[in-house]
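# After the sequence you'll find the predicted model.
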Amino acid sequence: MGETENSATTTTSQHHHQALEMEDSRGDDVAPQAASKCYDEDGRPKRTGTVWTASSHIITAVIGSGVLSLAWAIAQLGWIAGPIVMLLFSVVTYYTSTLLADCYRCDSGKRNYTYMEAVRSILGGVNVMLCGIIQYVNLFGVAIGYTIAASISMMAIKRSNCFHSSRGKNPCHMSSNPYMIIFGATQFFLSQIPDFDQIWWLSIVAAIMSVTYSTIGLALGIAKVAENGTFKGSLTGISIGNVTEAQKIWRSFQAFGNIAFAYSFAVVLIEIQDTVKSPPSEAKTMKKATLTSIIVTTIFYMLCGFMGYAAFGDSSPGNLLTGFGFYNPYWLIDIANAAIVIHLVGAYQVFSQPIFAFIETQASQKWPKISHKEIQIPLLIPGFSPYYNLNLFRLVWRTLYVILTTVISMLLPFFNDVVGVMGALGFWPLTVYFPVKMYVLKRKIPKWSGRWVCLQLLSLACLVVSSAAVIGSLAGVLSDLKKYKPFESDY
C-alpha cells in the first residue's frame, strides 16, 4: 500500500510539473486547452464552473446578513446620502472586481489559485504578507459575524413564537449561546467537505435562501408602509436630539462599514474564479458573473434598505428581521429567519474554505506525512463508495477552527458593530488597493497618465471612507463592551 501511495504521489508530481511547463508557454489572453478529459492543463481535476455557479457563489457570499442592517444604515445617512453611498459602493465593487479578475492568470498563462498567490506573482515582497494577514483575518472575522447573525435569527424564531403564544405579555429573554453552539456543531460536519469546488450545491441552496429572506423582508417593509399610509424617514437621516452630535457622526461612519460589508466578496473572488471552466477565458466568465451578481444584489439592497427605512424611519432596527420591527405574520418571519440560518450555513463555508486551503497547503509542504494521513471508515450505504477516507489533520484542525469562531462569537455577540468593523477593515485593502495596484503593474499603465491618476484617486477616496468606517464601528464596539458581561448575552 505504501508503494502504491508513493507511486501515485510521484506520478501526480510529474503530471503537475508538466502542467506548469505547459502553462508557462501560454499567453495571458489565450484560453487553455485541457490536458485530458479529467484534468486541466495544470494537473488539477477539470474545472466545471459556469457563469451561473460563479454567480451563485458570489450571491451566497454577498447577500448575507449584511442586507438586514441596510435599513439601519440608511436611517443614519438619510434619503439623500444613503442611496448615493450604496450605489457608489456597488459601482466601485464591480469595477475593482473586473480588475481583480484579470489577475487570475499571469502573463505567462500560469494560474493564481488564490488571492494571495495573485499578489505574490504580480506584486511580491511585503505585499504578500500584508495581503495574507488582512485577507485571512477578514475571512475569520466574517465567519464570526455569520455565527452571531445565525444565532440571532434562530433566537428570533423562538422569540416570535414565544411572543405569539403569550400575546406579547412575556418579554421572552434568552441567551444566544446555545444557538451559537448549534450553528458551530453544524459547521463541524460541513467543514469536512474537502474544498471549494465541492460546495457548489451548498452555494446554490444558500443563494436561493438569500433571495427568499430578502424578498420576505421587502414584502414586510411594503406592507408596513401601506399600513402607516406614509413613507417615514428624512432627507438627512436620524436627527440630532434623538442622538448626540458625536453619535450622529460615529453612526454615519459605522453605516459606511455596514454597506461595505454588504458588498464584500473580493476576498474570495480569485478562489471562486478558480472553479470556472474555460474556454471562454476565466476572466470573461468572471466579469459576467460579477456583473450579474452586483445587479441582483444592488436591486435587493436598494429595495430592502429603502422599504425598511420607509417603514420604520429613524427607529429602523439594526437587523430588519430580528429587531422585532415586524411581529406578524409570525410564521412568515419564522420562514425568513430559517432562510437566513440556512444561507449563513453555506456562507460560512464560502468564506472559510480559503482559510482551510491555505493552512492545509502549508501543512502539506511542512509535514506531508501528518497532513496526508487518512483512516478508512466503512460506509454501509448502498450505491456509495464502501469506504470514506477521513483525513485526520483536516478533522482536527478544522474542528479547532469552528470551536474558536464559536467561542469568540459568544464573547462578542454585537451584530451591527462586528459587521461594521469587518466590512470597513476589509473593503479598502482587499476590494480596492490590491486590485488597483496589481492591475496597474500587470497592464503597465504609465505613472501620472490620466488612467493612473484616476485609479490612485479612487483608491485614496476609498481609504478615507474605510478609515472613517473603522473608527465609527470601533466606537460602537467600545460602547457595547461597557454594558456587556461575557457569555451572559440575553436578548
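Done, it's in. Numbering: from 1, shown residues only.
# all contacts plus neighbour counts: C-alpha atoms, from now on.
Noted.
# What about residue 244, how many residues nearby?
Residues lying near residue 244 (other CA atoms under 10 Å) number 11.
# roughly how far apart are it and residue 219?
Residue 244 is 33 Å from residue 219, where distance means CA to CA, to the nearest Å.
# Please compare the first structure with the one that follows:
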Amino acid sequence: MFAFFFTCVCLGANGNCNRAIKRSNCFHASRGKNPCHMNSNPYMIGFGIAEIIFSQIPDFDQLWWLSIVAAVMSFTYSTIGLGLGIAKVAENGKIRGSLTGISVGTVSQTQKIWRSFQALGDMAFAYSYSLILIEIQDTLKAPPSESKTMSKATLLSVGVTTLFYMLCGCMGYAAFGDLSPGNLLTGFGFYNPFWLLDIANAAIVIHLVGAYQVYCQPLFAFIEKSAAKRFPDSEFITKDIKIPIPGFRPYNLNLFRLVWRTIFVMLTTLISMLLPFFNDIVGLLGAIGFWPLTVYFPVEMYISQNKIAKWSTRWLCLQILSIACLSITIAAAAGSIAGVILDLKSYKPFSTAY
C-alpha cells in the first residue's frame, strides 16, 4: 500500500517538474507579464507511458544502471538548488527568515502550527528508504556479508542526504524568508537563470523515473511470486515468451506481468491526476510511514537481536526515542490532513491549474 502511494507521489512530482520547465520558459519569454498557469496532467500521462515501458524490466536487480542515473540526477539538482540559494543570499546582502520560522502576521497562528507539522511530515518522507531497504540488501554480493555492506552504505547515504537537505533547506529559507515556496525549483522561488532551472527540473524528472521503479519493483515481484505460487498451472501467469532482440539476449515476455504492471501504472497515474497537492500528500505519506517502518520495527528488532533487558537504561532510551518519533508522526499527519482539507476547498478534479 505504501509503495502504491509513493509511486503516485513520484508521478505527481514529475508533473510539477515538467510544468515548472514549461512555466519557466513561458515566464522568461513574457518577461514576467504572463502568470503562465497550466495543468500538469499531460505531463503525468507522458510519465505514466514511460513507466509502463520501464515497468517491464523483470527483476529488481536489473535496475542497477537506472539507480546510478537517478543518483547522479539527485546530486545534480540538489547542487543547483544549493548554488542558487547561496547566490540569492549573496544578491540580497543579508540572511532573511528567523530561527522561529514564518512570522505570525504573514500567516495566522493556526496556519503556522499546521505548516510546521506538515514540514515534519515532509522531512519524514525524505527518510522513507526503509520500505525498500531489505530488497536492496538482497541484491548485494557476498562476501563481505550483506549486512556489513548495507550498514556502511546506509551510514554514508543518510549522512550525505542529511547534509544536502539541511544545506538546501537552510539556504533556501535564508534566501527567501517568509516568502519561501514549498519547492525552490518548481515553486518559482528562483526565476533566473531560467536555463539552469530547466536543467535542475529535467534532472528531477529523470531521477523520478528511477525512483518510481525502485519503489514499485519489490511490489511487482511480491504479487507475481504469490500469483505463480497460487496458480502454478496457469500459462497466463507462469509462461514466458522469448522475444529475440538483435545484439542482446532474448527478452522474456510474461503476459501476466505485462497486463498487471500496465494496469498498476495506469491506476497510479489516475490517482496522481486526482490528487495534485504534492506537498500535503508527501507530508501525509511521510508521517504514516515514518514511525512504524523507520523507527518502531527497527528498534524492536534491535532490542530482540541484542537481547536488551526490559527496563534497562538502553531499553528506556530506545523506547523514549520511539515514543518521541510517534509524537512527531501524529503531529505531521495532523498538519498534512489539515493541508489536504484546505486544498480540497478550491480543487477541481483534472482541471486545476497552477
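Structure's in. What do you need? All values reported here derive from a predicted model rather than from experimental measurement.
# Would you mind reporting the TM-score between them?
Superposed pair, TM-score by TM-score structural alignment, normalised by the length of structure 2: 0.97. Supporting alignment: 352 aligned residues with a CA RMSD of 1.1 Å.
# what's the counterpart of residue 230 of structure 1 in structure 2?
For residue 230 of structure 1, the aligned position in structure 2 is residue 94, judged by TM-score structural alignment.
# pretty sure its match is in a strand, no?
No - secondary structure of residue 94 of structure 2 (DSSP: H, G, I helix; E, B strand; the rest coil): coil, not part of a strand.
# What's the local residue count around it?
A count of nearby residues for residue 94 of structure 2, using other CA under 10 Å, gives 11.
# mean distance, stretch 343-362 of structure 1 to its aligned residues in structure 2?
Stretch 343-362 of structure 1, aligned to structure 2 and superposed, deviates on average by 0.8 Å (mean CA distance after the TM-score superposition for structure 1).
# Please enumerate residues in contact with that stretch?
Residues outside stretch 343-362 of structure 1 that contact it (CA atoms under 8 Å, 6 or more residues apart in numbering): 57, 60-61, 64-65, 114, 136, 139-140, 142-143, 146-147, 149-150, 183, 186-187, 190-191, 195-196, 199, 202-203, 205-207, 209-210, 268, 271, 371, 394, 398.
# likewise stretch 480-491 of structure 1?
173, 174, 175, 176, 177, 410, 411, 412, 413, 414.
# Reformat those residues as JSON lines; add secondary structure.
Output for the contacts of stretch 480-491 of structure 1, formatted as JSON lines (three-state DSSP):
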{"residue": "173", "secondary structure": "coil"}
{"residue": "174", "secondary structure": "coil"}
{"residue": "175", "secondary structure": "strand"}
{"residue": "176", "secondary structure": "coil"}
{"residue": "177", "secondary structure": "helix"}
{"residue": "410", "secondary structure": "helix"}
{"residue": "411", "secondary structure": "helix"}
{"residue": "412", "secondary structure": "coil"}
{"residue": "413", "secondary structure": "coil"}
{"residue": "414", "secondary structure": "coil"}
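# Of those residues, just say which sits nearest to residue 73 of structure 1.
Comparing the contacts of stretch 480-491 of structure 1 against residue 73 of structure 1 with CA to CA places residue 414 closest, at 15.4 Å.
# what about the aligned residue in structure 2 for the closest one, how many neighbours?
Residue 414 of structure 1 maps onto residue 277 in structure 2, with residues paired by TM-score structural alignment. Neighbourhood size, residue 277 of structure 2 [other CA under 10 Å]: 18.
# Show me what residue 127 of structure 2 aligns to in structure 1.
Under the alignment (TM-score structural alignment), residue 127 of structure 2 maps onto residue 263 of structure 1.
# Next, work out how far apart its match and residue 374 of structure 1 are.
As for residue 263 of structure 1, its distance to residue 374 of structure 1 is 39 Å (criterion: CA to CA).
# With neighbour numbers in mind, choose between the two.
Neighbours of residue 263 of structure 1 and residue 374, each counted by other CA under 10 Å, are more numerous for residue 263; the result is 29 against 15.
# count of neighbours near the residue nearest to the more buried one when sequence neighbours are not counted?
Nearest non-adjacent residue to residue 263 of structure 1, counting by CA to CA, 6 or more residues apart in numbering: residue 62, 5.6 Å away. When counting by other CA under 10 Å, one arrives at 23 neighbours for residue 62 of structure 1.
# Just tell me what residue 62 of structure 1 corresponds to in structure 2.
Alignment note (TM-score structural alignment): residue 62 of structure 1 has no counterpart in structure 2.
# about what we covered before: give me every residue that touches the match of residue 414 of structure 1.
Contacts of residue 277 of structure 2 were listed using CA under 8 Å, 6+ apart, and they are 340, 343.
# how close does it get to residue 234 of structure 2?
Remark: distance between residue 277 of structure 2 and residue 234 of structure 2 (CA to CA) = 41 Å.
# likewise residue 306 of structure 2?
Using CA to CA, we find residue 306 of structure 2 at a distance of 45 Å from residue 234 of structure 2.
# measure the residue nearest the centre of structure 1 to residue 355 of structure 1 for me?
With the centre of structure 1 defined as its mean C-alpha position, the nearest residue by CA atoms, centre = their mean is residue 61, 3.9 Å away. Per CA to CA, residue 61 of structure 1 is found 15 Å from residue 355 of structure 1.
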